[in-house]
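Asks: I would like to see how this sequence folds:
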Amino acid sequence: MANSIAIYGGSFNPPGTRHRAIAEMLSNNFDEVIVVPWAPTHDRRIRYDVAPVYRATMADMTFRGMERVRVELFDLDSDDTLPSSDLSKELGLIGDVWHVVTAQMCQGGKKGESAVHKEWQRGDAMWKQLQFAVVKNVDEEVDPDDLPPKCKIYATDRDGGNDAIRERIFHHQPVDDWIIPEVLMYIRRHALYSGAPQTRTTRFTLDELRPMIYADPYNPKSQEIAKQFPHEDRDHPNLIVVIGGDGTMLRAIREHWRLRVPFYGINTGHLGFLLNSDMPTELLGQALVLEQLSLLHVDTVSPGGETKTSLGFNEAWVERATGQTAWIEVRVNGRQRLCKLVSDGALVATPGGSTSYARAMGATPLPLSTPALLLVGNNVLFPTDWKPVLLPLDTKLEFRTLDPHKRPLMGYVDGVSHDEVHSMSIRVSSVAAVELAFDPHHDPAEKLARIQFPMPEGGA
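Replies: Have a look, this model is predicted:
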């Protein structure tokens, strides 16, 4: 018998205890529940809306730790929402699939005037063909004639829809019963739904320390510092303490970004641009500075046409795979900007990665909070005197080899090889981001200045 799967789509803007209770109820009746936050739609303006990255973070927080429940962010990371009828195909689901809708969405169904009929692509056919899990309030009256031909009804006694939560937050009214504590803290520190501009730099105070320790296993100093955190909580951490260098931080981010808790770095490496310089005297009660930084979404296409998607924090690049120089076409937002870049390679870096490989190629390092990307060429022969370019954060870039047989390219994301590639597309992810935590006295500008103005050993 095929597993029964409930696809629970919605805006989850923000997700609340009602949504979590519905997911729990569904998980008791289905083998698997897949939560799919929808992408923003161009035809509906949402009051007090927030960027997709915040919605993705709150969804991961709200549904974390639930048995038989997982969150899929592919729709939220796209430009347009995928038709609900196509979600099962996108997820590769075959068998006993049910689509979760509210009873309000079924009103008018007997006349073909429900929200499913009007708003879903091929709504009339989907109404007749798909299986629906209809969620209603316990005291809500539902006309049986309004229901789809294939449906099951589930009732919840939880209040707190998206619109009501946003209104309460905007008017500074309590929402403690409607949102889980972690999400409420996240909303408050980023001033979400308040009408104020959302900022990438904020403050964060711990009243309880539940650290997950991620230490460089090859650095004795890292291991020694790790012993000073005897009470580790790997199941429910509220801070990921990374002990090592920038490379250790990159590995920690790659493995644990979806935990959606801040990363606090302690540098035992060299420069440690992404980490604090010293072991903290006290973390509890400190107003840590948080920098929310987005990851790169990278799609590579192999010579055989296979597409691979990955995420990077620092950079993504292509480089020559043989002794021949690379011939690379560079497109920016779909427009050809360099018809033939003759070089050893080309790279896109985030501000967090600007002090690494990009700097070695001649780019100027950027402060972490800079809303920009760096496009850099490696040993450029043509165009003559072409220099690194600073681009807006929402830029989409593509590298493509002009001669895959004689001048093949290798692809890399944060130093991880993607083997030979025909092309690489790079953009900032709409859903993947991390918060880096720094001590109040930490001065990233001073650390950056040490890179920009290097002093000789023993200098003043």
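
Asks: every contact and neighbour count from this point should use C-alpha atoms.
Replies: Noted.

Asks: what about the helices in the chain?
Replies: Secondary structure of the chain by DSSP state H: the helices cover 17-27, 52-62, 87-90, 115-119, 123-129, 162-170, 181-189, 220-226, 246-256, 357-360, 444-452.

Asks: other SSEs contacting the fourth one?
Replies: The one in question is helix 115-119. Under the contact definition 3 or more CA pairs under 8 Å, 6 or more residues apart in numbering; DSSP states H and E, helix 115-119 sits against helix 123-129.

Asks: follow-up on the earlier one: quick one: the helices of the chain as JSON lines, columns for mean neighbour count too.
Replies: Listed next are the helices of the chain as JSON lines, based on neighbours: other CA atoms under 10 Å:
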{"stretch": "helix 17-27", "mean neighbour count": "20"}
{"stretch": "helix 52-62", "mean neighbour count": "23"}
{"stretch": "helix 87-90", "mean neighbour count": "14"}
{"stretch": "helix 115-119", "mean neighbour count": "17"}
{"stretch": "helix 123-129", "mean neighbour count": "16"}
{"stretch": "helix 162-170", "mean neighbour count": "17"}
{"stretch": "helix 181-189", "mean neighbour count": "16"}
{"stretch": "helix 220-226", "mean neighbour count": "16"}
{"stretch": "helix 246-256", "mean neighbour count": "18"}
{"stretch": "helix 357-360", "mean neighbour count": "20"}
{"stretch": "helix 444-452", "mean neighbour count": "14"}
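
Asks: Proceed likewise with the subsequent sequence, for comparison:
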Amino acid sequence: MTQKIAFLASETPVAQTARAALIGRYGNCTPEQADVIVALGGDGFMLQTLHGTQALDTPVYGMNRGTVGFLMNEFSESDLPDRLIAAEEEVINPLSMRATCVDGTEHEALAINEVSVLRAGPQAAKLRITIDGRLRMEELVCDGALISTPAGSTAYNYSAHGPILPIGSDVLALTAIAPFRPRRWRGALVPKSANVVFEIRNPAKRPVMAEADSRSVRDVVRVEIRSEMSVAHRILFDPGHGLEERLIREQFV
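Replies: Presented below is the predicted three-dimensional model:
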């Protein structure tokens, strides 16, 4: 049975050219009609596609027409139907962020990679960290901190010297960004079920912003983060090149 495919692409010329060639070869339909969605671009576009189609419960197969392409498969025009049939599925749950601002407004967002809190002024941020209602750190002086999923652990988390997490692990990485006090503290592993709260100390003098997969909220005073188990993103990978293999391989380069 022929699969109905929806081809989505980033705005870059190379991605748009690839989309046109694939549509000419295999046809096209809307994401709502599709059996599978093929995303053409880089990791940023893959995240955009997953967020934009999360209500459809349709698997997404990425082909790299960007740069790093950690969440993508190699690009090829000729054998796509066979690759889609053979593809292996990974299911990941995003993080839920609820950010409270100085003016009392609340903002909610989902993040597939990470939620970060970052200083938004010249002075370091001062964060108070509570996990499952229990105070764990009275004051972290830093440029910021983040909570990362296993799928996002090779992204910003890894750049901040956080650990790479196996995709099947039931933990999240809590990683400090340029910590000053405690000087040698680099973070912790917390259960996937944990509810993590960052409270910002002296936000008028030390403003902080929150980001969920690069969607920003400024002037926050409190950021609550937890896994959103009600949302499941289905990502397809070529056999032997899934997230588990990529996460292991990344640690030996």
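
Asks: picking that back up, among the helices of structure 1, single out whichever gets nearest to residue 399 of structure 1.
Replies: The closest approach between residue 399 of structure 1 and any of these, judged by CA to CA, belongs to helix 357-360 at 16.2 Å.

Asks: still on that earlier bit, can you add distance to residue 411 of structure 1 and give the helices of structure 1 back as TSV?
Replies: Below are the helices of structure 1 laid out as TSV (distance: least, CA to CA, whole Å):
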stretch	distance to residue 411 of structure 1
helix 17-27	40
helix 52-62	26
helix 87-90	26
helix 115-119	41
helix 123-129	42
helix 162-170	42
helix 181-189	36
helix 220-226	31
helix 246-256	17
helix 357-360	14
helix 444-452	27
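
Asks: so which of those helices gets nearest residue 371 of structure 1?
Replies: Short answer: helix 52-62, nearest of the helices of structure 1 by CA to CA, at 14.8 Å.

Asks: which residues of structure 2 does that closest one align to?
Replies: For helix 52-62 of structure 1, there is no aligned range in structure 2, judged by TM-score structural alignment.

Asks: so what secondary structure elements neighbour that helix?
Replies: Judged by 3+ CA pairs under 8 Å, 6+ apart, helix 52-62 of structure 1 is in contact with strand 32-37, helix 181-189, strand 423-438.

Asks: of these, which is nearest residue 208 of structure 1?
Replies: With CA to CA, the closest approach to residue 208 of structure 1 among the helices and strands packed on helix 52-62 of structure 1 belongs to helix 181-189: 12.6 Å.

Asks: list the helices and strands that closest one packs on?
Replies: Helices and strands touching helix 181-189 of structure 1, by 3+ CA pairs under 8 Å, 6+ apart, are helix 52-62, strand 201-205.

Asks: chain center to that helix, what's the gap?
Replies: Taking CA atoms, centre = their mean, to the nearest Å, one finds helix 181-189 of structure 1 lying 17 Å from the centre of the chain it belongs to.

Asks: structure 2: which residue goes with residue 406 of structure 1?
Replies: So, by TM-score structural alignment, residue 406 of structure 1 is matched to residue 205.

Asks: number of residues surrounding its match?
Replies: Neighbour count for residue 205 of structure 2, taken as other CA atoms under 10 Å: 12.

Asks: distance check, it against residue 234 of structure 2.
Replies: 42 Å (CA to CA, to the nearest Å).

Asks: and the nearest residue to residue 292 of structure 1 once chain neighbours are set aside, what does it touch?
Replies: Spatial nearest neighbour of residue 292 of structure 1, chain neighbours left out: residue 435 (4.3 Å); criterion: CA to CA, 6 or more residues apart in numbering. By CA atoms under 8 Å, 6 or more residues apart in numbering, the contact list for residue 435 of structure 1 reads 260-263, 290-293.
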